[in-house]
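Visitor: Sequence plus the predicted model coming up.
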Amino acid sequence: MIKSSSKAAGKAATVYGNLMLAPMVIAMRVPLLASEAGSDGNKGVETMRAITEKTSAMFEGAMAAQASLMKASWQFWPVVVAGRAPSLLTGEAAGEAMTAAFEKSGTTVRANFKRLSRPKASR
């Protein structure tokens, strides 16, 4: 099924715009990770958060991409019978699957950017 391209483009722009904050998040997070690595205590809170967020986002992204492709495959024959070009053949399904895969990561990156940008006392 071919969606309105402006709606899909808007969603993709939001997702990929969020991901563009990743270098800033890394730059803000590296000093925290380094200080945790150098401390004697078992306080690796930021380290564990970084690991669990990435694992969770990867798993959720993979599931979202699979769900998006499954939806496109279920719509294949009804779209063909209706005389339209199916999204699996036009490449639109791949783009939607990729956007779905990165959506959770983008949301997490934006949340991390907001959290790490706050003054230290409010973290």
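Guide: Nice, I can see it. Numbering: from 1, shown residues only.
Visitor: contacts and neighbour counts: CA atoms only from here.
Guide: Will do.
Visitor: How about residue 112: what's its closest non-neighbour residue?
Guide: Excluding its sequence neighbours, the residue lying closest to residue 112 (CA to CA, 6 or more residues apart in numbering) is residue 25, at 6.6 Å.
Visitor: One more to weigh against that first structure:
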Amino acid sequence: MRASPKRAAALRAARTANAFMLSPMVAMMRLPILAEEASRQTPWRGETGRAVAEKMLAAADGVFSAQMSMAGSMAAFWPEVMSGRMPSMLNGVAFERSVEAALRLARRAVQANYRRLSRRP
């Protein structure tokens, strides 16, 4: 049995919020590693470089995903109008999908970082 659209959206939002609760933990797990790397001669190797590159990639991926979601909603505007439905660009659904698409990649990255850093000795 499929969940109603409102319930499905609420579940996705809760899943995203749950994943982002790990963000402070990931930051705290990285701090000792970053402090140790700062004392070396080559501070941008290892975790520091990975963290910076990951943030830039996540920002670019999020913007791209959000824009592609909005482009899809714009492409569906006239078919939605012609079928008698309220266009998603007008009722806020397009914006919701766009934000969801942008956060989906960030959620995966946070969860992957938590798993990777929690295995570290």
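Guide: On my side now, so go ahead. Fair warning: this is a prediction, and the values are worked out from it, not measured in the lab.
Visitor: name the helices or strands packed onto the helix or strand that contains the residue nearest to residue 112 of the first structure?
Guide: Per DSSP states H and E: residue 25 of the first structure is located in helix 22-38. Helices and strands touching helix 22-38 of the first structure, by 3 or more CA pairs under 8 Å, 6 or more residues apart in numbering; DSSP states H and E, are helix 45-74, helix 92-117.
Visitor: so residue 106 of the second structure sits right up against residue 62, yeah?
Guide: Yes: using CA atoms under 8 Å, residue 106 of the second structure makes contact with residue 62 at a distance of 7.4 Å.
Visitor: Please report how far residue 67 of the first structure lies from residue 114 of the first structure.
Guide: For residue 67 of the first structure, the distance to residue 114 of the first structure equals 29 Å [CA to CA, to the nearest Å].
Visitor: now swap in residue 76 of the first structure and tell me
Guide: Residue 76 of the first structure is 41 Å from residue 114 of the first structure, by CA to CA.
Visitor: go on, residue 91 of the first structure?
Guide: 34 Å.
Visitor: hmm, back to that, OK, contacts around the residue nearest to residue 112 of the first structure?
Guide: Residues in contact with residue 25 of the first structure (CA atoms under 8 Å, 6 or more residues apart in numbering) are 109, 112, 113, 116.
Visitor: Tell me the one of those residues nearest residue 49 of the first structure?
Guide: Nearest to residue 49 of the first structure out of the contacts of residue 25 of the first structure is residue 112 (CA to CA; 10.2 Å).
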